[in-house]
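Q: sequence and computational prediction follow.
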Amino acid sequence: MKVLIVEDEPQLSQQMQQQLTEQGFIVDCAYDGEEAHFMGSTETYDAVVLDLGLPKVDGLTVLKKWRAENLTMPVIILTARSLLHEKIEGLNAGADDYLAKPFQMGELVARLQALVRRAAGKASSIVTVGDIRLDISASTVTNAGLSVTLTAHEFKVLSYLMLHLGQVVSRATLIEHIYAQDFDRDSNTIEVFVGRLRKKIGSKMIETVRGLGYRIAQD
């Protein structure tokens, strides 16, 4: 899952980035409204954490611009605890959730995971296909009850495909969702990750749709 953090306070931004990275998220950071709008409009994110009090362009304006451009990624706005009108304005502008400062990092992680699941049409953090059981919150995978050891990128590829069951996912989409913006991206690595996954969870689990990408079929 790939997340954009928009926060102009460097220490808080770093804390969020570190915590989310430890939980398996791919994280990009923006520090003002202009940068945030550009990144959100040109990169693909599974969710955005958006502070409203930003330099150059305020967060509410950024959110309204994204929604006017038909960008539908889930957005959590960060607000001061006492400013109820900010929460209401943010939700009315198209935010999906809000978090009042100060907040616990664990709550941020849980809210982001829930938003991404709901955006993919999944109510639970656990997705099961045949004998494969993936727990997004715990970052674990089992096959017929036995633990499967995956690298971080293998888990990200598998979780994205399982969150989009029945859909054909292109290599380009997988690359966008498993690598940070400044990472040296190579589409050939997706084939490597898929090949490793097939060895670990079964060769028939991930279907190659020639010329289009990969798909995990629904039961």
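A: Yes, it's here. Residues are numbered from 1 along each chain as shown.
Q: from now on I want contacts and neighbour counts done on CA atoms only, so please keep to that.
A: OK.
Q: ok, which stretches of the chain are helices?
A: 10-22, 33-42, 59-68, 84-92, 105-119, 152-163, 171-178, 188-201 (DSSP state H).
Q: between these, which gets nearest to Thr208?
A: helix 188-201 (9.5 Å; CA to CA).
Q: now what about the closest one, what contacts it?
A: 132, 143, 148, 150, 153-154, 157-158, 171, 174-175, 204-206 (CA atoms under 8 Å, 6 or more residues apart in numbering).
Q: contacts only, for the residue lying closest to Pro74 once chain neighbours are set aside.
A: Leaving aside its chain neighbours, Pro74 sits nearest to Ala47 (4.8 Å; criterion: CA to CA, 6 or more residues apart in numbering). Taking CA under 8 Å, 6+ apart, we find Ala47 in contact with 2-4, 73-76, 112, 115-116.
Q: comparison target, given below:
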Amino acid sequence: MPRLLLAEDDADLGPTMRRALEMEGYVVDLVTRGDDACAAARADNYDVILLDIGLPHGSGIDVLRSLRAAKNATPVIIVTAFDRTQQRIAGLDAGADDYVVKPVDLDELAARVRSQLRRRDGRGNEQLTIGAVTLDFAGNVVTLDGQVVPLTAKEHRLLALLMRRARRFVSKADLEAELYDQDNWAESNTVEVAISSLRRKLGRDFIRTARGLGYMVGAQAA
């Protein structure tokens, strides 16, 4: 389940944004100060950070610069009432990935978060290794103990998403959405069938299941 850090000091808007994003299925940590935002980003790994510029005890721009100076590449969306072109440029130049101007349309905000999650999942290394399984994104090749394992397109897409989010549970809905983009629709048991096939090919314990949470790789099965 993706985890978001929301830094917003407005006593009404902050909780409203948090509730709206939680209804989209995200875990949301809300802070109201710039220094608290920096501390939270250092202490935890977030999938997306939403920053108000006008925070007390360290502006959103200061927080953003601090994160980027520390090589923190977490996607950042600036959410602010400042809508001048120069202010937008300053935010983007400081390392922001997107910029949303208040008043915030909550549906649009959720869509922009989804966009950053998709982009994030496409970033990073061209090769990932979890245990004995290696996925080469450049060549679309999966190997187990160095031996190539043939996968269907559906299996490859699901495995890629699970490995990019290693050691975190990925919900069935997120996996279905990954297949929806490809096939325009997915039958109710498509994910279960693909997961079962992946276990046969990669080892029964490679993918862990937890009722109500979803599927995870990179952790020993309970």
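A: Good, I have the coordinates. Keep in mind that this is a model prediction, so the values were computed, not measured.
Q: just to revisit the earlier point, so which of the helices of the first structure comes closest to Arg210 of the first structure?
A: Taking those one by one with CA to CA, helix 171-178 is closest: 11.4 Å.
Q: how far is that closest one from where the chain is centred?
A: Centre-to-centre, helix 171-178 of the first structure and its host chain are 11 Å apart (CA atoms, centre = their mean, to the nearest Å).
Q: same thing with stretch 43-60 of the first structure?
A: Stretch 43-60 of the first structure sits 15 Å away from the centroid of its parent chain (CA atoms, centre = their mean).
Q: for that stretch, how far is the first residue from the last?
A: 19 Å (CA to CA, to the nearest Å).
Q: give the buried residues for it.
A: With burial defined by 16 or more other CA atoms under 10 Å, the residues of stretch 43-60 of the first structure counted as buried are 44-54, 57-60.
Q: biggest separation within the residues you listed, which pair?
A: Pairwise distances across the buried residues of stretch 43-60 of the first structure peak at 23.1 Å for Thr44 and Gly53 (criterion: CA to CA).
Q: hmm, back to that, in strands, which of the buried residues of stretch 43-60 of the first structure fall?
A: 47-51 (DSSP state E).
Q: put together CSV for these, with distance to Asn92 of the first structure on each row.
A: Below are those laid out as CSV (distance: CA to CA, whole Å):
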residue, distance to Asn92 of the first structure
Ala47, 18
Val48, 16
Val49, 16
Leu50, 15
Asp51, 16
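Q: which among those gets closest to Lys64 of the first structure?
A: Nearest to Lys64 of the first structure among these, with distances taken as CA to CA, is Leu50, at 12.0 Å.
Q: the closest residue to Glu22 of the second structure other than its chain neighbours and Gly122 of the second structure, how far apart?
A: Closest residue to Glu22 of the second structure apart from its sequence neighbours, by CA to CA, 6+ apart: Val28 at 6.5 Å. With distances taken as CA to CA, Val28 of the second structure is found 22 Å from Gly122 of the second structure.
Q: same check, this time on Glu176 of the second structure
A: According to CA to CA, Glu176 of the second structure and Gly122 of the second structure sit 17 Å apart.
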